[in-house]
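*Asks:* Generate coordinates for the sequence data below:
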Amino acid sequence: MRKFYLIGFFFLLLFDTLGQCSFKFTAEHAKPLEMSIDWIIRVFTNPWVYTAVLGYIGAFFTWMLLLKKAPIGPAFAASHLEVVTVMFASIWLFNEEVQWLRLVGAACIIIGIIFLALAEHKLQPNDQA
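*Replies:* Sure, this is the predicted structure:
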């Protein structure tokens, strides 16, 4: 079961990060932002917008599959690792700055997820029969 969770959350993070970064690529390629038909055409003729949609579809189905078996508390918390993965992907893909406060926030998210997972593990009945 643990392998199922690890693989499932890996794909959830992959799809979520792909979706977010694809939207950023779409926004970059559709500049300048303006409420016009030209801007709408620039958005919908950009392949990144469709990659973003595919990322979100993949994330949705992965999330639904995970929710069938994973405890909701830790699963919901772990799904927020997307904030961390998108931050690191943005540093790599978009040359965004690494600020120490962002790193502290990412560490807090990771520590919180670990604590929730440990608490959930302690609540599980032991199967020693």
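*Asks:* rest of the way, CA atoms for contacts and neighbours
*Replies:* Noted.
*Asks:* Sort out which residues of the helix or strand containing Ala59 are buried, please.
*Replies:* For Ala59, the host element (DSSP states H and E) is helix 47-69. Using 16 or more other CA atoms under 10 Å as the test for burial, helix 47-69 gives 48-56, 58-59, 62-63, 66.
*Asks:* Can you name every helix or strand that that helix contacts?
*Replies:* For helix 47-69, the packing partners by 3 or more CA pairs under 8 Å, 6 or more residues apart in numbering; DSSP states H and E come out as helix 2-29.
*Asks:* centre of the chain versus the helix it packs on, how much separation?
*Replies:* In terms of CA atoms, centre = their mean, to the nearest Å, the centre of helix 2-29 is set 5 Å apart from its chain centre.
*Asks:* And that helix, what's buried?
*Replies:* Those would be 8-9, 11-27, for helix 2-29 by 16+ other CA under 10 Å.
*Asks:* Contacts for the helix holding Ala59 next, please.
*Replies:* Applying CA atoms under 8 Å, 6 or more residues apart in numbering, the contact partners of helix 47-69 are 5, 8-9, 11-13, 15-23, 25-26, 43, 75.
*Asks:* Now the second one, please; I'll put the structures next to each other:
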Amino acid sequence: MKRFYLVGFLTLTLFDTLTQISIKYAGAHALPLEFSAAWLGRLFGNLWVYGAVLSYIGAFFTWMTLLRRAPVGPAFAASHLEIISVLVLSSILFNEHIGWGGILGCALILLGIIFLAIGETSAPEAENDKTPNAEKLEPGA
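*Replies:* I've put the predicted structure just below:
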């Protein structure tokens, strides 16, 4: 099951990252922004727009598959790994500066994911079984 989570969240991160990078490339190729047929042609003639749409659909289906099995808390936290990957790739591909605030934010995201995962694995199984007592089910007791 751990391999399922690892592969699933890496796939989700890949799709989410590809979506964001594709949107950035599509936006850069669609400039200058204007309301005209030429601009719409530039926008929809760009393959990055379709890459963004397809990778967003892939992320959606990956996320829905993960939510069937993964605990919600750690799953939601781990879904934010894309913030780190997009930050790093934007620095490389678009020459964007990563400041100390960005580095600290990435570290806090990773710490949050780790703490939620540890908390989820150390939670006792008895908490998940919340079957009511038989006395509470009987009317008039």
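*Asks:* about what we covered before: show me which of the buried residues of helix 47-69 of the first structure is closest to Ile114 of the first structure.
*Replies:* Closest approach to Ile114 of the first structure among these (CA to CA): Leu66, at 17.7 Å.
*Asks:* Point to the residue nearest the middle of the first structure.
*Replies:* In the first structure, the centroid-proximal residue (CA atoms, centre = their mean) is Glu82; its distance is 2.9 Å.
*Asks:* Excluding chain neighbours, what is closest to it?
*Replies:* Leu13 (5.6 Å; CA to CA, 6 or more residues apart in numbering).
*Asks:* Quick one: residues contacting that neighbour.
*Replies:* Leu13 of the first structure touches 59, 79, 81-82, 85, counting by CA under 8 Å, 6+ apart.
*Asks:* Serialize those to TSV and add fields for secondary structure and distance to Pro32 of the first structure.
*Replies:* What follows is the contacts of Leu13 of the first structure, written out as TSV (DSSP: H, G, I helix; E, B strand; the rest coil; distance: CA to CA, whole Å):
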residue	secondary structure	distance to Pro32 of the first structure
Ala59	helix	29
Ser79	helix	32
Leu81	coil	31
Glu82	helix	27
Thr85	helix	27
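*Asks:* From the rest of the structure, what touches the helix or strand where Leu93 of the first structure lies?
*Replies:* Assigned by DSSP H and E, Leu93 of the first structure belongs to helix 82-94. Contact with helix 82-94 of the first structure is made by 13, 16-17, 20-21, 96-98, 106, 109, as judged by CA under 8 Å, 6+ apart.
*Asks:* same thing but at 10 Å, please
*Replies:* Applying CA atoms under 10 Å, 6 or more residues apart in numbering, the contact partners of helix 82-94 of the first structure are 9, 12-21, 24-25, 28, 81, 95-98, 102-103, 105-107, 109-110.
*Asks:* For that helix, buried residues please.
*Replies:* So, applying 16+ other CA under 10 Å, buried residues of helix 82-94 of the first structure: 82-90.
*Asks:* Just give me how far it sits from the chain centre.
*Replies:* 10 Å.
*Asks:* Repeat that for stretch 40-51 of the first structure.
*Replies:* On CA atoms, centre = their mean, the centre of stretch 40-51 of the first structure falls 21 Å from that of its chain.
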